[in-house]
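Colleague: the sequence and its predicted three-dimensional model are supplied below.
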Amino acid sequence: MEHVEVAVIGGGQSGLAAAHALREQGLRPVILEASEQAAGSWPRYYDSLTLFSPARFSSLPGLPFGGDPDRYPCQDEVVAYLLRYAGHLDAEIRTGHLVAGVHAAGEGFEILLGNGSALGARAVVAATGAFGRPNRPRLPGLDSFTGRVLHVAEYRSPGAFAGRRVVVVGAGNSAVQVAAELAQVAQVSLATRTPVKWFRQRPALGLDLHFWLKATGLDIAPLGRFRRNPPSTPVIDDGRYRAALAAGRPDRRPLFTGIDGPKVTWPDGTTEEVDVIILATGYAPDLAYLAPLGALTEDGHPRHRDGISLTRARLGFVGLEWQRSLSSASLRGVGRDAGYVAGWLAGQLGRR
């Protein structure tokens, strides 16, 4: 069986940042990426997705994003950037390598791949993000709905929904963006448990929110204690989405109270037929392959502190939401966490 020094599971922004940080420590990482390109989940996000952080704040360590630093890059630009980053990375990247399970093997690990082969590793960094595990909450009557139900992870563009009656569930950035986009071609309601919270994209002096987060230190504040019960995230807006909701395109309603076949019942007692329900209800860590190690809680969350496993030596995590700060799962923040985990692993492996 082949053995490597450090296996990085996942070749998206978190895995690439982890590999860069490990190389900075003198370690030799091998990235195992399930898809055929090292761009993580970005190629599968909806087509109109745009970063809410400017390019100047959206780079991984060692390679600027490029172009106008004040623009907000779109999905295709992020994919191109990640592929360019992978091309500059001094680390081996093995695409088409799905990890099926990770088992303990002495002080190290045995990694079982989807094709039935195995790989030994002295250390492992889990960097698979969350896109592969969409959160699908139990909502009243949803199981009986006879229309189409999909998670926003399955949504790409509005064309297929033209003329339909659509309900988007959620109050975060993706929910509002997708609902507003769909409202241009369909009749759309945004269903939320609480009113949407807003935050201005440029809150003062014409400067982007991320300038102020960096200037005040809030972007790197050690807020990992929120990782189990994070505060709700406001919708970052330049005014377009708030205006769209104010104009009723889409309209905002409290979450439905029941469903009977194709009919949705609203809190005021009215009912109507709905064609499609889109769940923009977030994601959970996609880490089932670590279950053989006992490294996860019963609901599949990692047992960790600041990205360091609490149950298994030489196991680290990169890219978890609220791993160490509010920017931990973002392009602008994942590099800091990667550096912290890589430094710890270097000590574990006798490189420090």
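Modeller: Cool, got the structure.
Colleague: CA only for contacts and neighbour counts going forward, please
Modeller: OK.
Colleague: what's the spacing between the biggest strand by length in the chain and its chain's center?
Modeller: Longest strand in the chain, counting residues (DSSP state E): strand 118-126. Here strand 118-126 is found 23 Å from its chain centre; the criterion is Cα atoms, centre = their mean, to the nearest Å.
Colleague: name the surrounding residues that touch it.
Modeller: Under the contact criterion Cα atoms under 8 Å, 6 or more residues apart in numbering, strand 118-126 has outside partners 1-10, 15, 18, 107-113, 287, 314-318, 345, 349.
Colleague: if any of the residues you listed are buried, put those into a ChimeraX selection.
Modeller: In ChimeraX syntax, the buried subset of those is picked out as below (16 or more other Cα atoms under 10 Å):
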select :5,6,7,8,9,10,15,18,108,109,110,111,112,113,287,314,315,316,317,318,345
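Colleague: the stretch 201-350 of the chain: strands as residue ranges?
Modeller: Per DSSP state E, counting those that start in this stretch, the stretch 201-350 of the chain carries strands over the ranges 235-237, 251-254, 258-260, 263-265, 271-273, 276-279, 304-305, 308-309, 315-317.
Colleague: contacts for the fifth one?
Modeller: Here strand 271-273 makes contact (Cα under 8 Å, 6+ apart) with 165, 262-265.
Colleague: presented hereafter is structure B, for comparison with structure A:
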Amino acid sequence: MSTDNDRVLIVGAGQSGLAAAYAALEQGLRPVLLEASARAAGSWPHYYDSLTLFSPARYSSLPGLAFGGDGDRYPHRDEVVAYLERYAAALAGRGAEIRTGTRVTEVTEAGGDGFAVRLAGGGELTAPRLIAATGSFARPHRPALTGQDGFTGQILHAAGYRHPQQVAGRRVIVVGAGNSAVQIAYELADHARVTLASRAPIRFLPQRPLGRDVHHWFRLTGFDRLPLRRAERPPSQPVLDHGRYRAALRSGRLERRAMFTRLDGDEVIWTGGDREHADVILLATGYRPALDWLARLGALTGDGRPRQRGGLSSTHRGLGFVGLEWQRTPASNSLRGVGADARHLLRKLAPAGVSPVATHP
């Protein structure tokens, strides 16, 4: 028999929220997922059209449900969306309540223990446990660029990029040195003149060393489960490459330059003083946790980061976080790693007297 004591509110129904719901069911809890969009797929439907996973399908599953199909393929964005929706439907069939079109606006402490969660359009839910699983796509990081207020071209973040036709035929500077920056720049090179601008040289990691995908070696060596010391900001990671990206840089099909020093009118000023016309500055500069709805609770730092250790809030009993970069391991913010973090968290949040149960989507 369920009671209010076994309810856990999970804000966000993307990969992190779904993994948290699975772990909650394992612990005998009653998960209620609150998803602002119309689909239980998180930010995946909003990424650029050509996005493919950097991990093969066999290493890209949430707990209890294999991705399916050829395990060595690299799934497309839309395949991930379909997988997450299958996963959500299976969880719903086992008792998870998923409310789409439900945006959380604010959280405060409820009378006694627990949280009061206010919803857009009115309404409030309370529960003794709350999990933040809203990811970071809604909060793209836009570093300040000297001269940006006077720049006459377009400054676009990767969060708003969908396909090359948006900037075809224009002079584009892609700012960043990570996987998304390189993948987008490589794609755009067939449609525009593109330069990658970064503060440090791009570091590459072979996608398939010794004929096996690098994620095979991560699992074999235990790297993906390696506990990490606490870090306020995740370290930069190398770009996974089958060889095409380095070949493009060597051949001149794609150019990389040290980060420009400033913008001036319709120009970028490169180190050394060279000036060049630019139509578009495309920022592939990452994201920050989108947790503004927790601001009033006092659970965040001054710059909006969660006060937590290993996903467990350091300010509020019963509050947890899932899906943060480098939360516990290098794989924390990924399909292959978020399930372990969710299980770790839910074991700590489950109340005494509630018995864990076996469950499979």
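Modeller: Here it is on my side, so go on. Computed from a prediction, not measured in an experiment: that's the story for all the values here.
Colleague: just give me the closest of the contacts of strand 271-273 of the first structure to Pro234 of the first structure.
Modeller: Arg165 (26.0 Å; Cα to Cα).
Colleague: distance-wise, check that closest one relative to Ala179 of the first structure.
Modeller: Distance, Arg165 of the first structure to Ala179 of the first structure, by Cα to Cα, to the nearest Å: 12 Å.
Colleague: return the set of buried residues in stretch 73-89 of the second structure.
Modeller: Per 16+ other Cα under 10 Å, stretch 73-89 of the second structure contains these buried residues: 74-75, 77-89.
Colleague: check contacts around the aligned partner of Arg242 of the first structure in the second structure.
Modeller: Aligned by TM-score structural alignment, Arg242 of the first structure pairs with Arg246 of the second structure. Contact analysis of Arg246 of the second structure by Cα under 8 Å, 6+ apart lists Phe204.
Colleague: do the same with the one 4 residues further on
Modeller: With contacts taken as Cα under 8 Å, 6+ apart, Arg250 of the second structure has no neighbouring residues.
Colleague: any idea how far it is from Arg244 of the second structure?
Modeller: Separation of Arg250 of the second structure from Arg244 of the second structure (Cα to Cα): 10 Å.
Colleague: again, but for Thr315 of the second structure
Modeller: Separation of Thr315 of the second structure from Arg244 of the second structure (Cα to Cα): 46 Å.
Colleague: same check, this time on Ala278 of the second structure
Modeller: 26 Å.
Colleague: more neighbours: which of those two?
Modeller: Using other Cα atoms under 10 Å, the more surrounded residue of Ala278 of the second structure and Arg244 is Ala278, with 22 against 10.
Colleague: leaving out chain neighbours, which residue sits closest to the aligned partner of the more buried one in the first structure?
Modeller: Using TM-score structural alignment to pair residues, one finds that Ala278 of the second structure aligns to Val274 in the first structure. Nearest-residue entry for Val274 of the first structure: Arg165, 5.2 Å, with adjacent residues in sequence omitted and distances by Cα to Cα, 6 or more residues apart in numbering.
Colleague: show me what that neighbour lines up with in the second structure.
Modeller: Match for Arg165 of the first structure (TM-score structural alignment): Arg171.
Colleague: contacting residues around the residue lying closest to Glu181 of the first structure once chain neighbours are set aside?
Modeller: Among residues not flanking Glu181 of the first structure along the chain, Pro158 sits closest, at 6.9 Å (Cα to Cα, 6+ apart). Shown in contact with Pro158 of the first structure (Cα under 8 Å, 6+ apart): 181-182, 185.
Colleague: whichever of those residues end up buried, select them in PyMOL.
Modeller: In PyMOL, this line selects whichever of the contacts of Pro158 of the first structure come out buried by 16+ other Cα under 10 Å:
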select buried, resi 181+182
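Colleague: for the contacts of Pro158 of the first structure, which one is nearest His304 of the first structure?
Modeller: Glu181 (37.9 Å).
Colleague: how close does whichever residue in the second structure pairs up with that closest one sit to Tyr245 of the second structure?
Modeller: Superposed on the second structure with TM-score structural alignment, Glu181 of the first structure falls opposite Glu187. Remark: distance between Glu187 of the second structure and Tyr245 of the second structure (Cα to Cα) = 10 Å.
Colleague: surely Tyr59 of the second structure touches Gly337?
Modeller: No - using Cα atoms under 8 Å as the test, Tyr59 of the second structure is too far from Gly337 to be in contact (9.2 Å).
Colleague: who has more neighbours, the two?
Modeller: Between Tyr59 of the second structure and Gly337, counting by other Cα under 10 Å, Gly337 is the more crowded of the two (24 against 21).
Colleague: map that one onto the first structure.
Modeller: Using TM-score structural alignment, Gly337 of the second structure lines up with Gly333 in the first structure.
Colleague: and the closest residue to its match other than its chain neighbours, what is it in contact with?
Modeller: Excluding its sequence neighbours, the residue lying closest to Gly333 of the first structure (Cα to Cα, 6+ apart) is Ser327, at 4.7 Å. Going by Cα under 8 Å, 6+ apart, Ser327 of the first structure touches 219-220, 321, 333-334.
Colleague: now those residues in a markdown table, with distance to Tyr46 of the first structure?
Modeller: Output for those, formatted as a markdown table (distance: Cα to Cα, whole Å):
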| residue | distance to Tyr46 of the first structure |
| --- | --- |
| Asp219 | 26 |
| Ile220 | 28 |
| Glu321 | 20 |
| Gly333 | 22 |
| Val334 | 22 |
